[in-house]
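**Student:** Here is the input, now give the coordinates:
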Amino acid sequence: MIIRILGEGQYDVPESALDELNELDGVVDSAVRAGNEDAFADALRALLDGVRRVGTPHEVESLDSSDLILPMADASLAEVQDLLADDGLIPG
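**Tutor:** Prediction:
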């Protein structure tokens, strides 16, 4: 799976890591729905760090499309609210 972090690039993430990323995504989702700006910033940072940790940078010159797009690290709670689907940023 290819996950893009806006403003940063794409990462190849193994399917086996999706459960871990979904847990981190659930914390982001909860913070957004609660309107808790501090918890949101920490949770988003943890999710993006998780993608970087379990993924490998995707070839920069590749024109492959991303399977998922995550907000940049400095995204605001309001910006992420607009991106959230019913099951968070990472479906599943």
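
**Student:** C-alpha only now, for contacts and for neighbours.
**Tutor:** Fine.

**Student:** what about the residue located most distally from the centre of the chain, which SS state?
**Tutor:** Ranked by distance from the centre of the chain (C-alpha atoms, centre = their mean), the top residue is E61, with 21.8 Å. Per DSSP: H, G, I helix; E, B strand; the rest coil, the local secondary structure of E61 is coil.

**Student:** Could you also give me the structure for this second sequence? I'd like to compare it with the first:
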Amino acid sequence: MIVRIMGEGQIEVAAADIGVLNDLDGELEAAIQTGDESVFRVRLHALLDKVREVGKSLPDNSLEPSELILPPSDASMEEVREMLGDEGLIPG
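**Tutor:** Reported below is the predicted structural model:
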């Protein structure tokens, strides 16, 4: 799966790693629902850090279609809320 982190580029993530990313996505959603800015910030960074950790960065000149688009690390809670779909940022 190709994931784009806005402002950073694309990362290829193996299907086997999607479960852990979904767990982190759920924690991020919970922080947004409670409106806790400090927990939101920690959860957003944890999700993005895990994507970077388990994924493989694609070259900057690669133009693969992104299956998921994640917000940048400095996104506001409202910006992330607007990006959430019915299944969070990471469906599944």
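
**Student:** The spatially most central residue of the second structure: what's it in contact with?
**Tutor:** Nearest to the mean C-alpha position of the second structure, by C-alpha atoms, centre = their mean, lies L70 at 4.1 Å. Going by C-alpha atoms under 8 Å, 6 or more residues apart in numbering, L70 of the second structure touches V3, R4, I5, M6, L48, L89.

**Student:** Keep only those of these that are in strands.
**Tutor:** Mapping the contacts of L70 of the second structure onto strands (DSSP state E) picks out V3, R4, I5.

**Student:** Chain neighbours aside, what residue packs nearest to I69 of the first structure?
**Tutor:** Excluding the flanking residues, the one nearest I69 of the first structure by C-alpha to C-alpha, 6 or more residues apart in numbering is R4, at 4.7 Å.

**Student:** residues near the one you found, how many?
**Tutor:** 23 (other C-alpha atoms under 10 Å).
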